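[1] quick one, structure for this:
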Amino acid sequence: MSGTGSPSHSNPTSRPATPGSLPQDSETKGKITMLIGILRKFLGVADLAGVRFSLPANLMEPIPNLEYWNYLDYPNAFANIGESDDDLERCLAVLTFWFTKDLKFIKGKPCKPYNSTLGEFFRCHWDVENTEGSNAKPTRVCFLTEQTSHHPPISAFYVDCKEKGISAKGYDQISARFTGTSIRVAPGNHNLGIFIDIHNGRINETWNLTHPAAHLGGLLTGALSITVQDICYITCPKLKLKVILHYLDEPWVGRSKYRVEGVIFKYDPENDTITRIKDVPDKDIKARIDGCWISELYYTPAGSKVTIMIPLEY
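    The predicted structure is shown next:
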């Protein structure tokens, strides 16, 4: 006997799921939904420091904020700043410290440390190899930082290398803003940069290093990455030396280049008006800098065709 019933249809909900497929889809959708919810809170906010939100565990680093931000990812570079009696070579030593202070973002992935509480402090030290000889006693670099304000979050830090007569100090504060595709992280109003003092008996000078703005991307995918597209400055009023570092814009298509260009030149501390590389007179230029700030950097002394690599210990 023939039947006239409707053709059977497969019910998707009754199919056996491929092992692992459904949980993975649910997990991915859950992460995206959570991240979109977080990003919605950022819209129109001038500074994310005033927004309360919870990040996924995979984006958090289980260490305090004070320990994470220490600028001494390669303490040897800090200890060696005042070794040379040549002004230009000391400037290059300051640059070596500058490009090695945040190796955590090059060797590891970006992450968010836990917020430190008001009055919390962190101190530590590193014993680094002494450049005076293989039998010389190691040089100690000490670091101390304290959370001095809770809202806005501000911390003060001090670095000291007593044997070499070098110290550094400053206030840490960041201002973050959601730009639509990334988070722009810039120095806060109280963050005037890093002040390095060299007072070893032979040399008595201060260097001021200002911070550029950085962009944190990959928020929707969870694969966070940092790019820098800004200009920052390093100055020594006593030597009348100034460095302009221009972190070039990244391409819209393709991989990031991480290019940086710079110039070391003589300037007038009483009339410091030059803020762009192209405005520096050729007669005042001492050296030019070029390269990739996550791998290789070079400088070319004025009047020379020889390009020398800045020694970055990555």
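[2] make it CA atoms for all contacts and neighbour counts henceforth
    Fine.
[3] what sits against Thr235?
    Going by Cα atoms under 8 Å, 6 or more residues apart in numbering, Thr235 touches Trp207, Asn208, Leu209, Leu241, Lys242, Val243.
[4] ignoring the adjacent residues along the chain, who's closest to it?
    What sits nearest to Thr235 in space, not counting adjacent residues and going by Cα to Cα, 6 or more residues apart in numbering, is Lys242, at 4.4 Å.
[5] distance between the ends of stretch 147-164?
    Terminal residues of stretch 147-164 lie 27 Å apart, using Cα to Cα, to the nearest Å.
[6] oh, that last question was meant for stretch 47-54, not what I typed.
    With Cα to Cα as the measure, the ends of stretch 47-54 fall 16 Å from one another.
[7] on that earlier part again, what's the first helix or strand after the strand or helix carrying the residue nearest to Thr235?
    Lys242 is located in strand 241-247, with elements delineated by DSSP states H and E. Downstream of strand 241-247, the first helix or strand assigned by DSSP H and E is strand 259-266.
[8] in that following strand, which residues are buried?
    Arg259, Val260, Glu261, Gly262, Val263, Ile264, Phe265, Lys266 (16 or more other Cα atoms under 10 Å).
[9] that strand: what's the following helix or strand?
    Reading on from strand 259-266 to the C-terminus, the next helix or strand found by DSSP H and E is strand 285-292.
[10] please give me the structure for this one as well, since I'd like to look at both together:
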Amino acid sequence: MFLVSRVLLKASLVTGMGDELGLIFKSGGQQQEPNSGPELVLSEDEKSDTEDKEEAELGVMEDQRSVILHLISQLKLGMDLTKVVLPTFILEKRSLLEMYADFMAHPDLLLAVTAGATPEERVICFVEYYLTAFHEGRKGALAKKPYNPIIGETFHCSWEVPRDRVKPKRTAPHSPPSQEHLIAEEPAESYKLRFVAEQVSHHPPISCFYCECKEKRLCINTHVWTKSKFMGMSVGVSMIGEGVLRLLEHGEEYVFTLPSAYARSILTIPWVELGGKVSINCAKTGYSATVIFHTKPFYGGKVHRVTAEVKHNPTNTIVCKVHGEWNGTLEFTYNNGETKVVDTTTLPVCPKKIRPLEKQGPMESRNLWREVTRYLRLGDIDAATEQKRRLEDKQRMEERKRENLRTPWQPKYFIQEGDGWVYFNPLWKAH
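    Purely as a prediction, here's the structure:
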């Protein structure tokens, strides 16, 4: 996959687990075998993330442009870029697995979905969360490419979400208090949302992520892989796979897909836009949503436009329409004539919590790529390239060894079920 921005690579969500499932390496950062099975991650080891995600807005430098021109001269339109080795200077300084966690930048909006009083309100709340989930990954206009995850690589984090920020958006004042609200005096002031991501396959490059909140009985399980193609002065990245949001209190499942991403103007100042039609469906309630991310026309037109419709299929009724920009202002119009405006740029961001490097295992993203990241920050591209090569050579060597022994890779946290992958101890099976 090519110049894909972190914007997309967040989406698809996430991890699950209480501390007893808190999948990871034990707190001492012991040198575990890469696929030795799930291990405990201690909440007390996690600290608020202080990693600087800002990217320089310099565009492509003259000497770098010649490298890209040489690369482009060897490509053909529509060519699959999965196996093309790209120059290190375009790297994002973090793994794709970590980028998926950006999709949870507004966890209060996700947890509020289960607080909706009716199926209609819950599906609209989920669409609101979905549409506001893409902007936080963009800390600037510059499009860069994340590290391709190594098979067996994992990423873990969590969020503490203040209880008073989780509330239904429309009918709350008229809804009877739930049992949960009746016991809101309990000591815990926050909900805990846990996330785990893992690279479960190298060819195709499949990433999985799962997240859950036990108190709200909500979880999301997603598997996705990227397929990139060369489009002249652009690169297109398709996100293949799907996610499922489960609201156990209501017995509802929302199946959703993800948009494509496009890196434009790759010889000057690369920028990213989203494109394509995605769907959200709940079979139990009969509600669905169609979301269209509009790419900019060649002449005129706005960038980053998105429109959506929420429909009750049994009655063929449109219950909500949305238009605006996924990284700007969104306007929701309900079938009763009410409207609501959401400005994604002013939404409060909940920082994730992550364990420091010294407590991470050898296959956790930041620890695994720490030397590549360090040299990129120092501006030493040659040293960063050499560190990246070592990691990839090691992956290829281990893959050949497994092929010779006819031993398939066994992921730590996800199990293949049909065409998809499911977290090994999901909330819906744990209770």
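[11] what value does the TM-score take for this pair?
    Structural agreement between the two chains, given as a TM-score (TM-score structural alignment, normalised by the length of the first structure), stands at 0.77; 266 aligned residues with a Cα RMSD of 2.4 Å.
[12] returning to that earlier point: any chance of a markdown table for the contacts of Thr235 of the first structure, columns distance to Gly217 of the first structure and neighbour count?
    Rendered in a markdown table, the data for these read as follows (distance: Cα to Cα, whole Å; neighbours: other Cα atoms under 10 Å):
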| residue | distance to Gly217 of the first structure | neighbour count |
| --- | --- | --- |
| Trp207 | 31 | 21 |
| Asn208 | 29 | 20 |
| Leu209 | 25 | 20 |
| Leu241 | 34 | 22 |
| Lys242 | 31 | 25 |
| Val243 | 28 | 27 |
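[13] ok, the equivalent of Leu245 of the second structure over in the first structure - contacts?
    Structural alignment places Leu245 of the second structure opposite Ile196 in the first structure (criterion: TM-score structural alignment). Residues touching Ile196 of the first structure, when contacts are defined by Cα under 8 Å, 6+ apart, comprise Ile166, Ser167, Ala168, Lys169, Thr206, Trp207, Asn208.
[14] ok, and the most crowded of the residues you listed?
    Neighbour counts for the contacts of Ile196 of the first structure were taken using other Cα atoms under 10 Å; the highest belongs to Ile166, with 23 neighbours.
[15] corresponding residues in the first structure for the longest helix anywhere in the second structure?
    For the second structure, the helix with the greatest residue count under DSSP state H is helix 381-405. Equivalent residues of helix 381-405 of the second structure are lacking entirely in the first structure, counting by TM-score structural alignment.
[16] which strands and helices sit next to that helix?
    Using 3 or more Cα pairs under 8 Å, 6 or more residues apart in numbering; DSSP states H and E, the elements in contact with helix 381-405 of the second structure are helix 370-378.
[17] helices of the stretch 51-200 of the first structure, start to end?
    Assigned by DSSP state H, counting those that start in this stretch, the helices in the stretch 51-200 of the first structure fall at 65-68, 75-79, 87-100, 104-107.
[18] what's the mean deviation for the last one versus the second structure?
    Compared with the second structure after fitting, helix 104-107 of the first structure deviates on average by 3.5 Å (mean Cα distance after the TM-score superposition for the first structure).
[19] would TSV of the helices of the stretch 51-200 of the first structure with distance to Thr181 of the first structure and mean neighbour count be doable?
    Converted to TSV, these look like this (distance: least, Cα to Cα, whole Å; neighbours: other Cα atoms under 10 Å):
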stretch	distance to Thr181 of the first structure	mean neighbour count
helix 65-68	25	20
helix 75-79	34	24
helix 87-100	26	20
helix 104-107	20	14
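[20] between those helices, which gets nearest to Val228 of the first structure?
    Comparing these against Val228 of the first structure with Cα to Cα, the closest turns out to be helix 104-107 (11.6 Å).
[21] hang on, the earlier thing: what is the distance between the strand holding Lys242 of the first structure and the centre of its chain?
    Computed by Cα atoms, centre = their mean, to the nearest Å, the separation of strand 241-247 of the first structure from the middle of its chain amounts to 16 Å.
[22] and it, which stretch of the second structure?
    Taken onto the second structure by TM-score structural alignment, strand 241-247 of the first structure occupies residues 287-293 there.
[23] and Leu39 of the first structure, what does it touch?
    Contacts of Leu39 of the first structure (Cα under 8 Å, 6+ apart): Phe178.
[24] map it across to the second structure for me.
    Residue mapping for Leu39 of the first structure onto the second structure gives Ile72, with TM-score structural alignment as the criterion.
[25] which ones are touching the residue nearest to Thr235 of the first structure?
    Contacts for Lys242 of the first structure (Cα under 8 Å, 6+ apart) come out as Tyr233, Ile234, Thr235, Cys236, Ile264, Phe265, Lys266, Tyr267.
[26] what does Val94 of the first structure give?
    The neighbours of Val94 of the first structure, taking Cα under 8 Å, 6+ apart as the test, are Phe78, Ile81.
[27] change it to 10 Å
    The contact partners of Val94 of the first structure, by Cα atoms under 10 Å, 6 or more residues apart in numbering, come to Ala77, Phe78, Asn80, Ile81, Gly82, Leu88, Ile196, Trp207, Asn208, Leu209, Ile234.
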